[in-house]
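> What follows is a protein structure lacking sequence information:
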């Protein structure tokens, strides 16, 4: 399938996953922040879930989204730190076909400006699995805001140069050249 014309904005199909043992649908402020930011930017929210810190439940949900032709991007918040029960990074890593090391590196660099050396404990990971782009970030609202505004949303726009991830994710027929 031809790649999209990268001079245009294409709304991507995105799922949001919150990993937490304490949050509920009613108090998942970070998940809501991610959904709002995506939709404000013009992307389509096609799925949302909230799961406990259980790597097998996470892998099952992620595998379902990765296998779907309808999901292009997955955003995960929570479960990335060094608490004993946090398992997001361990759950995701075996599913990835390739990693994007720069996401974690840049996230920690930007976090350092706000939280100092505590940024060392900020788990952030990105990669591709079956042409689905996956971002995992800490669950705090400030971490989600930083990741979305400074790193993720610019990379989900075909207009961001000199490069972005739009050309690397699955594409629907309406996103091909000349459509």
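Received the coordinates, thanks. Just so you know, these numbers come straight off a predicted model, no measurement behind them. Residues are numbered from 1 along each chain as shown.
> From here on, just use CA atoms for contacts and neighbour counts.
Fine.
> Now do the helices in the chain.
Applying DSSP state H to the chain gives helices spanning 29-40, 55-67, 88-92, 101-115, 141-146, 153-155.
> Single out the most deeply packed of these.
Burial of those is given as mean neighbour count (mean count of other C-alpha atoms under 10 Å); helix 88-92 ranks first at a mean of 21.
> Now do it: everything it contacts.
Here helix 88-92 makes contact (C-alpha atoms under 8 Å, 6 or more residues apart in numbering) with 19, 53, 55-56, 58-59, 62, 78-80, 123-125, 136.
> State the number of residues packed around residue 163.
13 (other C-alpha atoms under 10 Å).
> gap between it and residue 78?
Distance, residue 163 to residue 78, using C-alpha to C-alpha, to the nearest Å: 28 Å.
> Touching, residue 11 and residue 42? I think so.
Yes: if you go by C-alpha atoms under 8 Å, residue 11 and residue 42 touch, sitting 5.7 Å apart.
> quick one, which of those two is more surrounded?
Each of residue 11 and residue 42 has its neighbours counted (other C-alpha under 10 Å); residue 11 has more, 18 against 14.
> Use this one as the comparison:
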């Protein structure tokens, strides 16, 4: 039996999806939101649509409200947050995400930390990057550094959010996320 290698199947047509980006920070504003800029630029370069982009403070109630609003919007396919995934008292993004998850995707955080370990060593243990599904919407929580956003997008999300990626990807599962 011949092994199937991972890669983009150019014979399939690309499908653009709608992605909302949320920067979680008490200090970032539009002019210095470098991590949000990285994500927005990569989303556009890949051919996806930046549905909406916001910056909100590290407040779990405010975050949950925004995440829930996007999850309940059928026009939003994916939510990517950046910031608030550390271990300090103000880092509440992971808790806001997990309060909404119907299904967690533990492999995302595991893979992210493996990739990150190769670049920043054991400091990666401070990241609580996570992913899950809420109301048929994928949610990804990334650290707030531009390097972490580049790593997550370039090494994971660019492939998993491309329906042409083989042997499988998140986009081809979207029609089935709400199955009962």
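In hand now; what should we look at? All figures in this text were calculated on a predicted structure; none of them were measured in a lab.
> Looking at the helices of structure 1, which is nearest to residue 168 of structure 1?
Evaluated with C-alpha to C-alpha, those place helix 153-155 nearest to residue 168 of structure 1, the distance being 10.7 Å.
> List the contacts of the most centrally placed residue in structure 2.
By C-alpha atoms, centre = their mean, structure 2 has its centre lying nearest to residue 140, at 2.9 Å. Applying C-alpha under 8 Å, 6+ apart to residue 140 of structure 2 gives the contacts 78-81, 129-132.
> Buried subset of those, written for PyMOL?
Those of the contacts of residue 140 of structure 2 that count as buried under 16 or more other C-alpha atoms under 10 Å are selected in PyMOL with:
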select buried, resi 78+79+80+81+129+130+131+132
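> rewinding a little: any chance of the helices of structure 1 in a markdown table with distance to residue 131 of structure 1 as columns?
Converted to a markdown table, these look like this (distance: least, C-alpha to C-alpha, whole Å):
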| stretch | distance to residue 131 of structure 1 |
| --- | --- |
| helix 29-40 | 19 |
| helix 55-67 | 8 |
| helix 88-92 | 15 |
| helix 101-115 | 17 |
| helix 141-146 | 23 |
| helix 153-155 | 15 |
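> For the counterpart of residue 127 of structure 1 in structure 2, give its distance to residue 87 of structure 2.
When structure 2 is aligned by TM-score structural alignment, residue 127 of structure 1 is paired with residue 132. Using C-alpha to C-alpha, we find residue 132 of structure 2 at a distance of 19 Å from residue 87 of structure 2.
> what does residue 48 of structure 2 give?
In terms of C-alpha to C-alpha, residue 48 of structure 2 sits 32 Å off from residue 87 of structure 2.
> Between these two, which has more neighbouring residues?
Taking other C-alpha under 10 Å, residue 48 of structure 2 and residue 87 do not tie; residue 48 has more neighbours (18 against 13).
> which residues touch the nearest residue to that one once chain neighbours are set aside?
In space, and not counting its chain neighbours, residue 48 of structure 2 is closest to residue 16: 4.5 Å by C-alpha to C-alpha, 6 or more residues apart in numbering. Taking C-alpha under 8 Å, 6+ apart as the criterion, residue 16 of structure 2 is in contact with 47-49.
> Please say which position in structure 1 residue 16 of structure 2 maps to.
Correspondence of residue 16 of structure 2 to structure 1, assessed by TM-score structural alignment: residue 11.
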